[in-house]
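**Q** A predicted structure for the sequence below; I have some questions about it.
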Amino acid sequence: MILGNVHSLETMGMVDGPGIRVVVFLQGCRLRCLFCHNPDTWQEQGGTQMTPEEVTRKVLRCRPYFSRGGGVTFSGGEPLLQPEFLLETLQLCKKAGIHTCLDTAGYGCGSYDEILQYTDLVLYDVKQITEESYHCMTGQSLTETTHFLAAVKKAGTPVWVRHVVVPGLTDGEAHMQALRTFIDKKVPNVQKVELLPYHLLGVHKYKVLGIPYRLAGTPAMDPSLTEQWQRCYFPVNKGERNPTPEQTGGTVK
């Protein structure tokens, strides 16, 4: 019997893919991003152990909310670190006609092809854009996430890029231009790019867990400035709605 370590489930997610979604947060992450607001998901051995069938039943309870293009999003932590559990749960959700989304930094265990067969949409987190800056931001190399992007390209899975804008680290005109170039050259199948302003909502978790917060003193990012860069470098037409599951290769039931 396959068991997964589930941190939590959010049943009315509005920002993790198209429509209203169930968001399944899985335990475990190899990255230690400076801006991480979920340090409580770093350790894989934690949360609640659940079977793929148990998770799928909870997702199906919310099916009435999916009529306008919702579904399930697997997040974390890094969901790819529990590949067997993730794959079986994705298969069950797809069999039930549920649109599936993966919120990931692309930093799992190196085997992604089968998982992507059952993934309708990837929310891909661009942490940084050079080997040096990526290592400084996450403590890891770009190698594994580059491997993941190659698998996404092969699978043809649609991608929404997300990038956290941190004052002094991932902000400014020069960075936005370099980010635009990186995405154009390195990230396949991109449908949209979302800039997310850095916030301080998760700082209290570090105190509770006794973990030093390495961005102490860094202010929250100005949302209006982030929005200006969004309009300039990654414009979205006014009034544009998120793509439906049909547009992202999924199924509405």
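**A** Everything's here; your move.
**Q** rest of the way, CA atoms for contacts and neighbours
**A** OK.
**Q** next up, the contacts around residue 122.
**A** Residue 122 makes contacts with 101-104, 157-160, as judged by C-alpha atoms under 8 Å, 6 or more residues apart in numbering.
**Q** what count of nearby residues applies to residue 93?
**A** Residue 93 has 24 neighbours, counted by other C-alpha atoms under 10 Å.
**Q** just to revisit the earlier point, with neighbour count, secondary structure and distance to residue 166 added, can I get the contacts of residue 122 in a markdown table?
**A** What follows is these, written out as a markdown table (neighbours: other C-alpha atoms under 10 Å; DSSP: H, G, I helix; E, B strand; the rest coil; distance: C-alpha to C-alpha, whole Å):
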| residue | neighbour count | secondary structure | distance to residue 166 |
| --- | --- | --- | --- |
| 101 | 30 | strand | 25 |
| 102 | 30 | strand | 23 |
| 103 | 26 | strand | 20 |
| 104 | 22 | strand | 19 |
| 157 | 20 | coil | 28 |
| 158 | 22 | coil | 26 |
| 159 | 24 | strand | 22 |
| 160 | 19 | strand | 19 |
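**Q** dropping in the other structure now:
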Amino acid sequence: MIKGKIHSIESMGLVDGPGIRVVVFFQGCKLRCAYCHNPDTWDCNNSGTETSAEELIKKILRFKPYFEKSGGGVTFSGGEPLLQPEFLIECLKLCKENGIHTTLDTAGYGLGAYEEILEYVDLILFDIKHIKREAYKQLTLSEVDESIKFLEVAQKLNKKLWIRHVVVPGITDSEKHLEELGQYILNIKNVEKVELLPYHVLGVNKYENMNMKYRLKDVKPMDKEYTKVWQDKINNMLKK
């Protein structure tokens, strides 16, 4: 029986894909994004609750009457779900067997087996950290290559995508960057919509509690109206 590590489960998610969704947050992430508000999901060795795919699906099925009516389903998020490929595949297979819509929320930074994983995925929420190689590394402390590799597989398999991008003051908020982001997204197939997420500071206290340095300590929250204007602009570009 394949087991995996889960950080938490949200039973009534409204912002992680279409309809009402059960959101399963996987434990473990290799990226170290400067703005991450869930550093407690990073460690996969000493944290998280171990569970089998069968046990997890039993919990999810309890909520099926609620999310099914809304056109919802299950979103596997994290952390980074792609770091537990065997467990993720088993969960996705069981969802499909039970007629549940599946969404994968990912930065594309996993361990491979992407074709098999995506065979059972209906929608990808793909998180673009940055479109420039050096800036990506500064922001995440990792190289962008694995993320590009995942996106190439998703494109080959014609998977539906929602693109997500965090807008951070002084890092990803310039008009030049957002214009280039829009052009970059236009070259990705099957993008249904773009969600620009304004940077916030709601997770800063976690760093303090975990005795960790927060790299964006003096950065103020992003203006939501500015973010919305650019989100609309990019989505309008997609429609043309």
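**A** Structure's in. What do you need? Because the structure is a prediction, the values reported are computed rather than measured.
**Q** corresponding residues in the first structure for stretch 72-83 of the second structure?
**A** Aligned by TM-score structural alignment, stretch 72-83 of the second structure falls on residues 70-81 of the first structure.
**Q** how near is the residue nearest to residue 66 of the second structure when sequence neighbours are not counted to residue 90 of the second structure?
**A** Spatially, and ignoring its direct neighbours in sequence, residue 66 of the second structure is nearest to residue 20 (7.4 Å; C-alpha to C-alpha, 6 or more residues apart in numbering). Computed as C-alpha to C-alpha, to the nearest Å, the residue 20 of the second structure to residue 90 of the second structure distance reads 22 Å.
**Q** looking at those two, which is more packed in?
**A** A count of neighbours by other C-alpha under 10 Å puts residue 20 above the other of residue 20 of the second structure and residue 90, at 24 against 20.
**Q** distance check, the more buried one against residue 56 of the second structure.
**A** From residue 20 of the second structure to residue 56 of the second structure the distance is 18 Å (C-alpha to C-alpha).
**Q** my reading is that residue 180 of the first structure lies in a helix. Confirm?
**A** Yes - judged by DSSP: H, G, I helix; E, B strand; the rest coil, residue 180 of the first structure forms part of a helix.
**Q** ok, it - contacts?
**A** With C-alpha under 8 Å, 6+ apart, residue 180 of the first structure has these contacts: 233-234.
**Q** ok, now with 10 Å
**A** 129, 174, 193, 233-234 (C-alpha atoms under 10 Å, 6 or more residues apart in numbering).
**Q** mind naming the longest strand for the first structure?
**A** Of all the segments of type strand in the first structure, defined by DSSP state E, the longest one is strand 4-13.
**Q** mean deviation of it from the second structure?
**A** Once the two are superposed, strand 4-13 of the first structure sits an average of 0.3 Å from its aligned residues in the second structure (mean C-alpha distance after the TM-score superposition for the first structure).
**Q** quick check: next helix or strand after that strand?
**A** strand 21-26 (DSSP states H and E).
**Q** ok, the residue nearest to residue 66 of the second structure touching residue 12?
**A** Yes - counting by C-alpha atoms under 10 Å, residue 12 is a contact partner of residue 20 of the second structure at 5.9 Å.
**Q** so what sits against both of the two?
**A** 63, 66-67, 72.
**Q** and whichever residue in the first structure pairs up with residue 5 of the second structure, what does it touch?
**A** Residue pairing (TM-score structural alignment): residue 5 of the second structure is matched to residue 5 of the first structure. Residues in contact with residue 5 of the first structure (C-alpha under 10 Å, 6+ apart) are 25-28, 41, 43-51, 79, 82, 85.
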